[in-house]
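Undergrad: below is the sequence, then the predicted model.
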Amino acid sequence: MGTGTPTALPGPLVGDVDESQLLAALTPLLPASPYQLVGNGDDGAVLAAPDGRYVVSTDVLVEGRHFRTDWSTPEQVGRRAAVQNLADVMGMGARPTALVVSLVLPATTPLSWVQGLARGLGRACRRAGAGVVGGDLSSGDAVVIAVTVHGDLEGRAPVLRSGARPGDLLVHAGDIGTSRAGLALLSSSTVPQPLPADGAARHCVERFLSPEPPLDAGPALAAAGASAMMDVSDSLVRDCGRVAAASGVVIDLDEPAQGGARSRLAAALAALEPVAALAGEADPAAAARSWVLTGGEDHGLLATVAPGTGLPEGVSVIGRVRPLGEGPLAAPGVLVGSRPWAGPLGWDHFGA
């Protein structure tokens, strides 16, 4: 993976300008927040909080760990940095309002690369109705992007992981397994490059490089009365396990390989199986099933709702919530097709 110097681009390097010049090159590319009372230029931003509360979350991208500059354009890296934070606010049922962004940059980073990063981040924020209200700059050995995001609950209660109730339906919005498929394609030595400009394979690669969370689904499900909710960043199985543990219940996911024509997980598996074959997987069906259940970084939305709840567009039922002791699990955990899950859980930030 990259080791501290983004792909060479023409023009000056970060080391050729001072901090004020770097800020002057980036600030016009970033939107203001509609909640912003005092923004860039002072020691801190001041934001209005009409609800009296605000959601806050933070995330970090490290070059070589979370992105590669030989795979991603700077615009894709910037968008990824924004949306993975915006998705956390969505997962609480709030609307994003403002981001604070800190950058660590090697002196050899092309200034045009950093401007591309700012453009991608700014476009994602504008689409979400949020602004960039401050941050920090530092030099270092590799590119690091740290983002803190704020969100407005708009008068609603926050939707926590701990509210799932036995009898609830498990629902999902957004991509499932697509990002993991894109990583497999980029990592495969047998996939012809470049990929066609359209088709399932290209879609998977683009979603890995630049996820598309269903940002409106969080507030919509919160307004519909969702009992629990979270952003799916690590995998369906792992994040279902987090909801189960927080709520003291068992989550029973549909079995992707046995779903009918209306099953969201079965449809995801069917779409990914030819991609797995292209990626050179020995058993494409098994690989696709694994991507659906344990693939990470799609940043979809996982929620639980009472039966009969009107679901917003793009939200599908993918399982149900069971009480402890009803079935094979006596402790909080995850079933897949009513069977205990014993396979890998997906992405682990400190795993091998």
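TA: Looks like it arrived, so ask away.
Undergrad: contacts, neighbours, all on C-alpha from now
TA: Noted.
Undergrad: so how far is the top strand by length along the chain off the chain centroid?
TA: Ranked by residue count and defined by DSSP state E, the top strand of the chain is strand 95-105. Here strand 95-105 is found 15 Å from its chain centre; the criterion is CA atoms, centre = their mean, to the nearest Å.
Undergrad: tell me which other helices or strands that strand touches.
TA: Contact analysis of strand 95-105 by 3 or more CA pairs under 8 Å, 6 or more residues apart in numbering; DSSP states H and E lists helix 74-90, strand 131-139, strand 144-152 as its packing neighbours.
Undergrad: just put these in CSV and tack on mean neighbour count.
TA: Below are the helices and strands packed on strand 95-105 laid out as CSV (neighbours: other CA atoms under 10 Å):
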stretch, mean neighbour count
helix 74-90, 27
strand 131-139, 19
strand 144-152, 23
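Undergrad: ok, structure two:
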Amino acid sequence: MPDSIADLGEFGLIDALTARFPQSPPVTVGPGDDAAVVGAGDGRVVVTTDLLVEGRHFRRDWSAAYDVGRKAAAQNLSDVAAMGARPTAITFGLGAPAELEAAWVLELADGLRDECAQVGASVAGGDVVGADSIVVAITALGDLDGRDPVLRSGARPGDVLAVCGRLGWAEAGLHVLGRGFRTPRVLVDAHRRPEVPYDAGPEAADLGATALCDVSDGLLADAGHLAAASEVAIDVESGALEITGAMRDVANATGADPLRWVLTGGDDNALLATFPPDVGLTARWQVIGRVLAGSGVVVDGEPYGGDGGHAHFT
């Protein structure tokens, strides 16, 4: 194996990458042509794109290439699930310095492949280009399987706000890494690689969710997206939010506020939905608030001080 991607060359790198990506239905044309062909039995295709930039979204001294690949795929696949759809395929673009180790790129590809495998999706193609730093761009595709998409704009006063998945874990892990530590491992791993409840998206649609999104920027920020799109207010109940023992231990040791991690931390990619109050939710959905007439997001009936979550360019 050549040491760097420059040693491997553009087409050698492409060959090494595509050899790692088995194709499964609905991909009928995979890597090797000018474009892939991905079927959608529903007749409608859900499409989303996201970017990860070294130094902003990941650090190589904190995350292995495999973890970066898993995270990059997860952030896009979760957006497909957040429409109530089933992920089917991704394509990826990679910008990287010529001296980057070839093994790092192939490990990244393994992470992409393995995250996609969790939902039966394929890595259907992509592109590579020289760049000053590492940039990973993912486009994910999905199939609604006959469902209507669940948008951010359908929440109504009287609905309940519920979450499926973890909140604040990734932010707590980032806090640990930022202080030079590597434990508790469960929190550090949550920052490196989210655990997304992919099947909860279609489940929410089948249960009658009125609005749906994933939590990538922070609970309050993403609840704010639902509130703005639906022209309603949302009241988050802090007492309904889970703060794990590991998070409390880190917070006690460092003087941090664990509730802030849960309210404003991103990158866990939990799914956040509103439901009519009479819907019988499965146990995996935790009711954490309610939808009201008005606008904006409050916590326990009061405005929350400080940032509501991550925002680019600020």
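TA: Noted; the coordinates are in hand. Note that the coordinates shown come from a computational prediction; the quantities given were computed from them, not determined experimentally.
Undergrad: and the TM-score between them?
TA: Superposed pair, TM-score by TM-score structural alignment, normalised by the length of the second structure: 0.96. Supporting alignment: 314 aligned residues with a CA RMSD of 1.4 Å.
Undergrad: before we move on, the earlier item: which among the helices and strands packed on strand 95-105 of the first structure is found nearest to residue 274 of the first structure?
TA: Proximity to residue 274 of the first structure (CA to CA) singles out helix 74-90 among those, at 25.3 Å.
Undergrad: next helix or strand past the longest strand of the first structure?
TA: Sequence-wise, the next helix or strand downstream of strand 95-105 of the first structure (DSSP states H and E) is helix 111-128.
Undergrad: equivalent range in the second structure for that following helix?
TA: Taken onto the second structure by TM-score structural alignment, helix 111-128 of the first structure occupies residues 102-119 there.
Undergrad: how much space separates residue 76 of the second structure from residue 301 of the second structure?
TA: Distance, residue 76 of the second structure to residue 301 of the second structure, using CA to CA, to the nearest Å: 33 Å.
Undergrad: oops, could you answer that again for residue 311 of the second structure instead?
TA: In terms of CA to CA, residue 311 of the second structure sits 24 Å off from residue 301 of the second structure.
Undergrad: ok, now residue 101 of the second structure?
TA: From residue 101 of the second structure across to residue 301 of the second structure, the span is 52 Å (CA to CA).
Undergrad: next: residue 58 of the second structure.
TA: Note on residue 58 of the second structure: its distance to residue 301 of the second structure, by CA to CA, is 35 Å.
Undergrad: out of these two, which sits in the more crowded spot?
TA: Using other CA atoms under 10 Å, the more surrounded residue of residue 58 of the second structure and residue 301 is residue 58, with 20 against 11.
Undergrad: surely that one and residue 65 touch.
TA: No: with contact defined as CA atoms under 8 Å, residue 58 of the second structure does not count as touching residue 65 (9.7 Å).
Undergrad: you'd agree residue 215 of the second structure is up against residue 263?
TA: No: the criterion here is CA under 8 Å, and residue 215 of the second structure misses it with residue 263 at 10.3 Å.
Undergrad: higher neighbour count, the two?
TA: Taking neighbours as other CA under 10 Å, residue 215 of the second structure and residue 263 compare with residue 215 leading, 30 against 23.
Undergrad: dump the residue contacts of the residue nearest the centre of the first structure.
TA: The residue lying closest to the centre of the first structure (CA atoms, centre = their mean) is residue 299, at 2.9 Å. Under the criterion of CA atoms under 8 Å, 6 or more residues apart in numbering, the neighbours of residue 299 of the first structure are 84, 87, 174-175, 211-213, 231-233.
Undergrad: which residue in the second structure lines up with it?
TA: By TM-score structural alignment, residue 299 of the first structure lines up with residue 269.
Undergrad: what's the distance between its match and residue 12 of the second structure?
TA: From residue 269 of the second structure over to residue 12 of the second structure (counting by CA to CA), the distance is 34 Å.
Undergrad: repeat that for residue 119 of the second structure.
TA: According to CA to CA, residue 119 of the second structure and residue 12 of the second structure sit 29 Å apart.
Undergrad: more crowded one of the two?
TA: Using other CA under 10 Å as the criterion, residue 119 of the second structure and residue 12 rank with residue 119 on top: 15 against 12.
Undergrad: number of residues surrounding the residue lying closest to the more buried one once chain neighbours are set aside?
TA: What sits nearest to residue 119 of the second structure in space, not counting adjacent residues and going by CA to CA, 6 or more residues apart in numbering, is residue 87, at 6.6 Å. Using other CA under 10 Å, residue 87 of the second structure has 28 other residues around it.
Undergrad: thought residue 77 was touching residue 87 of the second structure, still the case?
TA: Yes: under the criterion of CA under 8 Å, residue 87 of the second structure makes contact with residue 77 at 6.0 Å.
Undergrad: now the common contact residues for the two.
TA: In contact with both residue 87 of the second structure and residue 77: 140-141, using CA under 8 Å, 6+ apart.
Undergrad: where along the second structure do the strands fall?
TA: Going by DSSP E, the second structure shows strands at 27-29, 37-38, 45-53, 86-96, 122-130, 135-143, 160-164, 211-215, 233-236, 270-275, 286-292, 296-299.
Undergrad: can I get these in a markdown table with distance to residue 245 of the second structure?
TA: Listed next are these as a markdown table, based on distance: least, CA to CA, whole Å:
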| stretch | distance to residue 245 of the second structure |
| --- | --- |
| strand 27-29 | 43 |
| strand 37-38 | 44 |
| strand 45-53 | 30 |
| strand 86-96 | 33 |
| strand 122-130 | 37 |
| strand 135-143 | 34 |
| strand 160-164 | 19 |
| strand 211-215 | 22 |
| strand 233-236 | 21 |
| strand 270-275 | 19 |
| strand 286-292 | 18 |
| strand 296-299 | 22 |
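Undergrad: so which of these gets nearest residue 255 of the second structure?
TA: Per CA to CA, nearest to residue 255 of the second structure of the strands of the second structure: strand 296-299, 21.7 Å.
Undergrad: list the buried residues in that closest one.
TA: 296-299 (16 or more other CA atoms under 10 Å).
Undergrad: so how much does the longest strand of the first structure differ from the second structure once superposed?
TA: For strand 95-105 of the first structure, the mean deviation from the second structure after alignment is 0.6 Å (mean CA distance after the TM-score superposition for the first structure).
Undergrad: residues contacting that strand, please?
TA: Contacts for strand 95-105 of the first structure (CA under 8 Å, 6+ apart): 4, 14, 33-36, 86, 89-90, 128-154, 216, 219.
Undergrad: can you check what angle separates it from strand 55-62?
TA: 30 degrees (axes from the mean of the first three to the mean of the last three CA atoms, to 10 degrees).
Undergrad: now do the same for residue 20 of the second structure: its match in the first structure.
TA: So residue 20 of the second structure corresponds to residue 29, using TM-score structural alignment.
Undergrad: OK, contacts around that match?
TA: Contacts for residue 29 of the first structure (CA under 8 Å, 6+ apart) come out as 115, 118-119, 122.
Undergrad: much appreciated, bye for now.
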